[in-house]
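Trainee: coordinates only, no sequence provided:
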């Protein structure tokens, strides 16, 4: 072999060694980047009443990456952190304001001022069918004092905890039922964006990481078109029978539908059964193509909701469910139990 040939082989060997060394150095960082985000669903709601300050503080202490806020409006246009349009299932409203129902017998958040809501106590969620506590092994019903929080109060709490704990936990806001609010002559999207503006989320450098999510594609399009937001937007994908919006979610989950979503959103939120279709006779998971198709469309995928006390059929435990979702390529999970990931 000529001297030039030997020199060429040595150069190739040196390059190979260098590349292998770089791969070893980078692999922990890459692995960390690929770890799915942990999004505390309504706070650490597996341990304290959902959306309460205690659930938020627990989620923060459990090192969740994000804490979720569902937002509805009060009569005086205050964005409050509640999942339901009605108060029946999650507060003691029937005891405090027994005569404030609408003709359908329900107590609507929109019929109460924020000051009136402060007289209520958040409590364990009641199942509307059975009338019993939905998750009986969680924080007991009728114990403790847990106040309804405004969006502003929850932002201040999370930003304050970020300072005292030297963390950068993000917020993950869902604008609830924008069309329903509009039919009542309320603009929930504008109300949320005013609060976000007041707390620095429209600045070039935001105080925390943030996502905005909605089941309604028109809400997300409006955020881009009218508010010119640069906040990452997440299209929540439900089931058509839930009537969350006029959108056809069956079409939205197709490859073509996801390509269309990528024109106005950065990611999607999918229900766990839309990813994990079932478990075969061999005990192995069967996945849909939604994650693969979404990634090909340039969208990230966050799945909702992981609950240790409410597992899908055929899943033996929480850790198995999470491992299977990771195997499917999920980018983040909404969970009632954020400590199960740390």
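Mentor: On my side now, so go ahead. Small disclaimer: the values here were computed from a predicted structure and weren't measured. Numbers count the residues shown, from 1 in each chain.

Trainee: only C-alpha atoms from now on, for both contacts and neighbour counts.
Mentor: Fine.

Trainee: in stretch 270-286, what's buried?
Mentor: Within stretch 270-286, the residues that qualify as buried are 270, 271, 272, 274, 275, 276, 278, 285, counting by 16 or more other CA atoms under 10 Å.

Trainee: what about versus this one:
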């Protein structure tokens, strides 16, 4: 997820008749004092390794989730997009320039959009050397390869459907791969999987296709708008700079799509002070490039 206010992105993604999303939590109606007290009842939030342990290995690669596993982290997060020939791949940007050597391998294919390359072409790219020579030869994994590795590591996943407006039908495609890799059985759905997006339409589509799957909306709607999201989302996952204790308390006063208390995972938290701050708000999860830093801060 990009470190920017999510509401502006969401507004661009939603079409006519979609939800109106105000800017930040600061516009929210203040929560009752009782809610503030609830947020102060400290619990240790889940620590989610953002794109794998991406401060220590190239993001969204198998090496990054292996590094998270090595460090003892059960939850990882990734980004899913689709190639020209319909293969789902794990990459954050909608182009391949930043995290691969695509400019060298395909110099005449600017702007190097994921959707303009077949998977056979993407499989030729080095997705590790940009990060460190130690990771030379790392590849952009398919979603199938990624899910198999997460299963092998006994990890759990927050899966982000990235820029769904570029890939009509990607929700159904994603669920198809999850089913084929064994991730839509009762155990995985109940304990190991969250599907999220900046697009409320995309989150709603996942919920409609598989109402049993836990879903999260990426953004910070005003508190007055939150009830609309509970129809199809179980989480409101906001950038950590946009939330307050009052806002977290207001989220927890509502029930999500599955009738359980609405949750909030916040991102991208890489500093100890920020981790302690949002933990004090009572967030349910912290998504971080540096899971070890957050873990240490929460133990302190």
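Mentor: Yes, it's here. As the structure is a computational prediction, the values presented were derived from the model and not from experiment.

Trainee: after superposition, what's the TM-score here?
Mentor: A TM-score of 0.77 describes the superposed chains when it is computed by TM-score structural alignment, normalised by the length of structure 2; 247 aligned residues with a CA RMSD of 2.0 Å.

Trainee: on that earlier part again, got a markdown table for the buried residues of stretch 270-286 of structure 1, with secondary structure and distance to residue 202 of structure 1 too?
Mentor: Conversion of the buried residues of stretch 270-286 of structure 1 to a markdown table gives the following (DSSP: H, G, I helix; E, B strand; the rest coil; distance: CA to CA, whole Å):
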| residue | secondary structure | distance to residue 202 of structure 1 |
| --- | --- | --- |
| 270 | strand | 27 |
| 271 | strand | 29 |
| 272 | helix | 32 |
| 274 | helix | 33 |
| 275 | helix | 33 |
| 276 | strand | 36 |
| 278 | strand | 42 |
| 285 | strand | 42 |
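
Trainee: ok, these vs residue 198 of structure 1, which is closest?
Mentor: When the buried residues of stretch 270-286 of structure 1 are compared for distance to residue 198 of structure 1, the smallest value, 30.4 Å, is given by residue 270; criterion: CA to CA.

Trainee: nearest spatial neighbour of that closest one, skipping sequence neighbours?
Mentor: Beyond its immediate neighbours in the sequence, the residue positioned closest to residue 270 of structure 1 (CA to CA, 6 or more residues apart in numbering) is residue 303, lying 4.8 Å away.

Trainee: aligned to that neighbour, what sits in structure 2?
Mentor: Alignment of residue 303 of structure 1 against structure 2 is given by TM-score structural alignment, with residue 266 as its counterpart.

Trainee: that match contacts residue 287, correct?
Mentor: Yes: in this structure, residue 266 of structure 2 is within contact of residue 287 by CA atoms under 8 Å, at 6.0 Å.

Trainee: for the residue lying closest to residue 191 of structure 2 once chain neighbours are set aside, give its distance to residue 236 of structure 2.
Mentor: Excluding the flanking residues, the one nearest residue 191 of structure 2 by CA to CA, 6+ apart is residue 156, at 7.9 Å. Relative to residue 236 of structure 2, residue 156 of structure 2 is positioned 19 Å away (CA to CA, to the nearest Å).

Trainee: between those two, which is the more surrounded one?
Mentor: For residue 156 of structure 2 versus residue 236, the count of surrounding residues by other CA atoms under 10 Å is larger for residue 236: 24 against 20.

Trainee: tell me the counterpart of that one in structure 1.
Mentor: By TM-score structural alignment, residue 236 of structure 2 lines up with residue 268.

Trainee: ditto for residue 215 of structure 2
Mentor: Under the alignment by TM-score structural alignment, residue 215 of structure 2 pairs with residue 233 in structure 1.

Trainee: burial count for that match?
Mentor: Applying other CA under 10 Å, we find 24 residues neighbouring residue 233 of structure 1.

Trainee: look up how far residue 304 of structure 1 lies from it.
Mentor: Separation of residue 233 of structure 1 from residue 304 of structure 1 (CA to CA) stands at 16 Å.

Trainee: wait, doesn't the match of residue 215 of structure 2 sit right on residue 215?
Mentor: No: look at residue 233 of structure 1 against residue 215 with CA under 8 Å: they stay out of range, at 11.0 Å.

Trainee: residue 236 of structure 2 against residue 223, yeah?
Mentor: No: contact criterion CA under 8 Å: residue 236 of structure 2 and residue 223 do not qualify, at 10.8 Å.

Trainee: can you classify residue 9 of structure 2 by secondary structure?
Mentor: Taken by DSSP: H, G, I helix; E, B strand; the rest coil, the conformation at residue 9 of structure 2 corresponds to helix.

Trainee: excluding chain neighbours, what is closest to residue 117 of structure 2?
Mentor: Closest residue to residue 117 of structure 2 in three dimensions, ignoring its sequence neighbours and counting by CA to CA, 6+ apart: residue 84, at 5.2 Å.

Trainee: er, residue 288 of structure 1 actually
Mentor: Ranked by CA to CA, 6+ apart and with sequence neighbours excluded, the top spatial neighbour of residue 288 of structure 1 is residue 275, at 5.2 Å.

Trainee: just to revisit the earlier point, show me what contacts the match of residue 236 of structure 2?
Mentor: Applying CA atoms under 8 Å, 6 or more residues apart in numbering to residue 268 of structure 1 gives the contacts 234, 235, 236, 237, 294, 299, 300, 301, 302.

Trainee: mind putting the residues you listed in TSV, neighbour count and secondary structure included?
Mentor: Rendered in TSV, the data for the contacts of residue 268 of structure 1 read as follows (neighbours: other CA atoms under 10 Å; DSSP: H, G, I helix; E, B strand; the rest coil):
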residue	neighbour count	secondary structure
234	28	strand
235	26	strand
236	23	strand
237	24	strand
294	23	helix
299	22	coil
300	21	strand
301	24	strand
302	24	strand
